[in-house]
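> let me see the structure of the following:
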Amino acid sequence: MPARAADLTIGASAFPLSADPHFYNGIGDRNLSLHLFSRLVEQKGDMSLTPGLATSWKLVSDTEWEFTLREGVRWSDGRPLTPEDVAFSISRSANIPNSPLGYAPFTRDIARVEVAGPNSIRIVTRQPSPILPVNLSAISIVAKHVVEGAESSDFDGGRAAVGTGPYRVTRFAKNERVEMERNPQWWGERAEWDRVSFRFIANEGARSAALLSGDVDMIDSPSRNDLPRLRQDPRFRVTSTPGNRSILLLPSFLEESSPQAADNDGKPLATNPLRDLRVRQALSHAIDRKALAERVLEGTAQAAGQFMWPGAYSYTPDISMPEHDQVRARALLAEAGFPNGFRLTISAFADRPDFRTVAQAIAQMWTRVGVRTQVDAIPASSYLSRGARHEFAMPFFSWGISTGEAGYALTNMFTTMDARTGRGPANWGAYSNPTLDALIDRAQSTMDDSVREQLLIQGQKIVAEDVAGIPLYQLVNFWASRAGITYEPRQDQRTVATGARSTP
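Below you'll find the predicted structure:
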């Protein structure tokens, strides 16, 4: 039965691991937190910044930022927002036990947060931090009076899920659905929908079927096979925009050889072949990226040779897309001592059919140049934790660049992993380059935008020359809805009820 006009039901491709907005920096968790919580600085769909709980911010010195808090904001339980809530949230966000991918990279520059007055805070950084407002747009502010001493599971049960967002949670059924209702304490523009339900439907075909049957009002990431039909059917609307999410492979740089990289008889190799630059170059040249984007994904992606997109700050025009060249790939493999290739396993999300399909296509391309490749599809629940432990020789990886600049990707995926400082939490390949580390540190503390951009470009060139990752494509974001609803497409891939409007 179609939902009433006051209700909105969304079929979502990604489900949150927790209602705790600090537990996991994943797309499903971010989608949910945008409904329940607010941030000092908010990021719009085009990735520009706008005031949130802070109405203004200014640089007091190279290492001090002052934020003026919005007056009159109340939590969903009626208590007023305080500067102490903000200080508590920033500290908590970097220290969540058992987080598979947390928020420490966004706050690692912060030395301390000071309460500067009844409606202001001062953030002191360890070094100049030019993109601190951008980083803070990722940190949800939680209520100290209910969250202090609580665990992430207390959010799932609703006790700690007290927020200042447009909605409040009424039911959280993990891996199934989240039910929300309008938050009467919300400080912003009144939300259109009385109630919002997120149903988590991992299979893209099932999502499209749910929309076609009227079980949901809107879906994200509709099946590419269904897009032509949805576009032509007057009962539905499709919106899209180029996205900020890059898909790449992260080859292992561990010294010891993995069972996932073996000789042609299946026996372990003496050393890890992926540490050889020529092998990584060969695998990159063996991939036909345009075929992946245009044929395998049927135009729902844009082929890429880097993780930034044209027109973005710190995009690097000098990095060209590696040419698809099987002859060169075979020559490089022979030069590296593998004239007959070897065996390799690509690890991929089992929960994303498009990722599995692309991984299978790449496996065939590599097999054609002598690297006999198979795909191991693994559920997300174990894939994330295993990847963080460097258990994969060649993981298939998806990364949304939420800050809109290369420093975010470089710091998370390619700087040397260090849990103490929050470096490299997504460095699944265990890549380590002291020169790159120093350059990124310098870039992240350079206040001059043009100088910092050049440093970030240099960092990307190092990554490209080392083939520290193998970029494949950037996703195009799609949403489909029934004809009575329009959705404002977002480059950041977020699916939010506040972006959906009812129309005649």
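
> C-alpha only now, for contacts and for neighbours.
Noted.

> so the nearest residue to residue 84 once chain neighbours are set aside is in which element?
In this structure, residue 84 finds its nearest non-sequential neighbour in residue 115, 6.9 Å apart by C-alpha to C-alpha, 6 or more residues apart in numbering. Following DSSP states H and E, one finds residue 115 within strand 110-117.

> so how far is that strand off the chain centroid?
In terms of C-alpha atoms, centre = their mean, to the nearest Å, the centre of strand 110-117 is found 28 Å from the chain centre.

> packing partners for whichever helix or strand comes after that strand?
Counting by DSSP H and E, the element after strand 110-117 in chain order, helix or strand, is strand 120-125. With contacts defined as 3 or more C-alpha pairs under 8 Å, 6 or more residues apart in numbering; DSSP states H and E, strand 120-125 has these neighbours: strand 64-69, helix 83-93, strand 110-117.

> can you put those in a markdown table and add mean neighbour count?
Below are these laid out as a markdown table (neighbours: other C-alpha atoms under 10 Å):
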| stretch | mean neighbour count |
| --- | --- |
| strand 64-69 | 21 |
| helix 83-93 | 20 |
| strand 110-117 | 16 |
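
> so which of those comes closest to residue 248?
helix 83-93 (27.1 Å; C-alpha to C-alpha).

> which residues touch whichever helix or strand comes after the closest one?
Sequence-wise, the next helix or strand downstream of helix 83-93 (DSSP H and E) is helix 104-107. By C-alpha atoms under 8 Å, 6 or more residues apart in numbering, the residues outside helix 104-107 that reach it are 90, 93-95, 132, 135-136, 138-139, 411-412, 421-423, 425.

> let's see it at 7 Å
93, 94, 135, 136, 422, 423 (C-alpha atoms under 7 Å, 6 or more residues apart in numbering).

> ok, now stretch 301-308?
Here stretch 301-308 makes contact (C-alpha under 7 Å, 6+ apart) with 246, 289-290, 293, 315, 319-322, 406, 471-476.

> buried set for it?
301, 302, 303, 304, 305, 306, 307, 308 (16 or more other C-alpha atoms under 10 Å).

> tabulate the residues you listed (a markdown table), appending secondary structure and distance to residue 502.
Shown next, in a markdown table, are the buried residues of stretch 301-308 (DSSP: H, G, I helix; E, B strand; the rest coil; distance: C-alpha to C-alpha, whole Å):
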| residue | secondary structure | distance to residue 502 |
| --- | --- | --- |
| 301 | strand | 29 |
| 302 | strand | 31 |
| 303 | strand | 34 |
| 304 | coil | 36 |
| 305 | coil | 39 |
| 306 | coil | 38 |
| 307 | coil | 35 |
| 308 | coil | 34 |
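
> before we compare anything, build this one as well:
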Amino acid sequence: MHTAFNRLVVESNQKVFCFFKSKFDALRSEYFKTVFIFIFCLSTSVLLPSIFFPDLAAAKDPAPLSIAISSEPASLNPHKKRVVSDQMLATQMFDELITSDNNWKIIPSLVEGWSNPDELTWIFKLRRNVRFHNGDLLTSRDVIFSIDRIRSKYKEYAGSFTTVDSYEIIDDYTFKIKTIKPDGLLLTKLTWIFIVPEKYIKTAGETEFEKNPIGSGPYKFVSGNTKKLQLKLNDNYWKTPAGIKDVIIQYVPQADQYQALLNGSVDIVSGISSDEFEKLKSNPEFHAVYVESSMFYYLGMDVKREKTPKVELDQNPFCNQKVRLAVAKAIDLDEINKAVFNSLAVPASQIANNLVFGFNPEIKIEERNIEKAKSLMKEAGYESGFKVVLNTPLGSREKIAHMLARQLSNINIQVQVQPVETKLFWNSIFKEDHEFSFFLAGWGVDRSMDRTLGQLFASRTGETQGKINFTMYSNPRVDELINLANGEKNEDKQQKYFQEAVAVIMSDKPVIPLFSIPAFYGLSKRVEWNPPIDPVIQIKYIKFMENKNSLLDSLKGIFK
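From the prediction side, this is the model:
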């Protein structure tokens, strides 16, 4: 019976097909012709794309690119904090006067050219027809306003202008800077100087600007705050527009980033561990990318205060150079590197690598020597050791901190590791008289030693120099060498000044360089990106993977 029924169904289907195929012209009723055409068009318009071109039928704008950052930025104000997380937000919405390429070579940005008619004068030409996101033209007035704003309010960036005597508008697209003394590093200092709109800020006010920032960069602010920020492509960008339309940047604690990538909450993570990186390498649903970065980890000590907050002694032992050297000689970098970075980090002799102008190749990494370290502790009067708290931001540095604590117990230094929420850590340590005696921190180097020396190691003699000198280190010779380098236009002489300053600092040991750390990135399968050495992610270089199942491919598949 089933066979007979199946035969009947087949025969019925064949008859229906033949009817539509050969009898259509025989239909005499215009009414039925109209109904047939309507049904046929409706069915083919709905069904054919989904049957033959599923990718075409589902085609729509892709979901926003979602990027996780492991440190919450302090502000949407591009001049407020000079740290990676804040610069990461700023570089999407704002443009620099001058920038550098992936090899750290200085190249034009908003400034398209410059001249140096005498040793104290610089003339800069701005690009024409660059507009802020609200449509206002970017002119020399905005540049001068931005420089004034930085120098008067934001000391972390104001260090770029320590040699500047005056600056003035020549015309809408030309401005002049005069320096107190020759400054061969002025162009380098003008990188990361973001230009903000004078008219908008003066009209709306600073508070409104921080809530709804307007720049001239590749992406526009849509909504959000430092925890989660939504951006939209600037279609009128003066450079070639980026390839991704919508972006979300969100703060995700380092410990949660790997899982956030796996569950599809984000497309890019940069805070994963080496173990998580290895797992991603074997997962075909993701891309695992590793690059050597310009980020360094270092151990810092309070070398100034006689009584330091987190050491259980009346006298600060870190004021003694022999104690600092003993700490360096007690550390086993290879053990930490293997355990934390799968031996992919590069042990550091100084807070720079050989790509940095001013790197000193004569300085060697301190070799581990426990007996020598014990001898130094005895000579310094601390043979019995002491107790100290080691502070570090939450995240990847915690494991390093605990390993350092164990290693330093070999010379009777009893270390209590005290991790601090990342934003709180940086807000605390930036205070003039912060509470950290012993800390594990990070620093991203530039193409030149100028900023590293001027910010981390110059004496805190003014409001700009030594602003990030968390160790409170001070050496008149280092200050002199920094000033000599800043005033020298001959690069060979300039480099020698930097190298000597580095040698003095590494002998004094206010910090102990640990590693140039590798950057481990996890990417969703739809993302195509080759991260540079710079840890600041620039979205304009990121793409979505091209859809291989194009309409042409589908047609080929049907008619081959």
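
> before we move on, the earlier item: who wins for most neighbours among the contacts of helix 104-107 of structure 1?
When neighbours are counted by other C-alpha atoms under 10 Å, residue 93 leads those with 23 neighbours.

> tell me the residue in structure 2 aligned with it.
The equivalent of residue 93 of structure 1 in structure 2 is residue 150 (alignment by TM-score structural alignment).

> what sits closest to that match if chain neighbours are left out?
Distances taken as C-alpha to C-alpha, 6+ apart put residue 158 closest to residue 150 of structure 2, at 5.6 Å, once the chain neighbours are dropped.

> so how far is residue 371 of structure 2 from that neighbour?
Note on residue 158 of structure 2: its distance to residue 371 of structure 2, by C-alpha to C-alpha, to the nearest Å, is 45 Å.

> neighbour-wise, which of the two wins?
Taking neighbours as other C-alpha under 10 Å, residue 158 of structure 2 and residue 371 compare with residue 158 leading, 22 against 14.

> map the more buried one across to structure 1 for me.
Aligned counterpart of residue 158 of structure 2 in structure 1: residue 104 (TM-score structural alignment).

> contacts only, for the residue nearest the centre of structure 1.
Centrality entry for structure 1: nearest residue to the mean C-alpha point is residue 400, 3.4 Å, by C-alpha atoms, centre = their mean. By C-alpha under 7 Å, 6+ apart, residue 400 of structure 1 lies in contact with 244, 245, 246.

> my read: the first one touches residue 492, true?
Yes: taking contacts as C-alpha atoms under 7 Å, residue 244 of structure 1 lies within contact range of residue 492: 5.7 Å.

> ok, the two, which is more surrounded?
residue 244 (26 against 23).

> to which residue of structure 2 is that one aligned?
Using TM-score structural alignment, the equivalent of residue 244 of structure 1 in structure 2 is residue 294.

> list the buried residues for stretch 383-393 of structure 1?
Of the residues in stretch 383-393 of structure 1, those buried (16+ other C-alpha under 10 Å) are 383, 384, 387, 388, 390, 391, 392, 393.

> widest-spaced pair of those residues?
384 and 393 (14.1 Å).

> burial of residue 357 of structure 2, as a residue count?
The burial count for residue 357 of structure 2: 18, using other C-alpha under 10 Å.

> find the nearest non-adjacent residue to it, please.
Using C-alpha to C-alpha, 6+ apart, the nearest residue to residue 357 of structure 2 is residue 448, at 4.5 Å.

> for that neighbour, give me its contacts.
Going by C-alpha under 7 Å, 6+ apart, residue 448 of structure 2 touches 356, 357, 358.

> that one -> structure 1?
In structure 1, residue 448 of structure 2 lines up with residue 405, judged by TM-score structural alignment.

> in space, what's closest to the counterpart of residue 281 of structure 2 in structure 1 - neighbours in sequence excluded?
Superposed on structure 1 with TM-score structural alignment, residue 281 of structure 2 falls opposite residue 231. Once flanking residues are discounted, residue 231 of structure 1 sits nearest to residue 238: 6.0 Å by C-alpha to C-alpha, 6+ apart.

> and the one you found, which of the three is it?
strand (DSSP: H, G, I helix; E, B strand; the rest coil).

> residue 228 is in contact with that one, correct?
No: shown here, residue 238 of structure 1 and residue 228 do not form a contact pair, counting by C-alpha under 7 Å, at 9.6 Å.

> looking at the two, which is more packed in?
residue 238 (23 against 11).

> look up how far residue 174 of structure 1 lies from that one.
Distance from residue 238 of structure 1 to residue 174 of structure 1, by C-alpha to C-alpha: 28 Å.

> adding distance to residue 364 of structure 1 as columns, could you present the buried residues of stretch 301-308 of structure 1 in TSV?
As requested, the buried residues of stretch 301-308 of structure 1 are exported to TSV (distance: C-alpha to C-alpha, whole Å):
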residue	distance to residue 364 of structure 1
301	20
302	20
303	18
304	20
305	20
306	22
307	23
308	27
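
> any idea how far the aligned partner of residue 198 of structure 1 in structure 2 lies from residue 268 of structure 2?
In structure 2, residue 198 of structure 1 lines up with residue 249, judged by TM-score structural alignment. Distance, residue 249 of structure 2 to residue 268 of structure 2, using C-alpha to C-alpha: 10 Å.

> residue 544 of structure 2 too?
Distance from residue 544 of structure 2 to residue 268 of structure 2, counting by C-alpha to C-alpha: 12 Å.

> these two - which one has more neighbours?
residue 268 (26 against 15).
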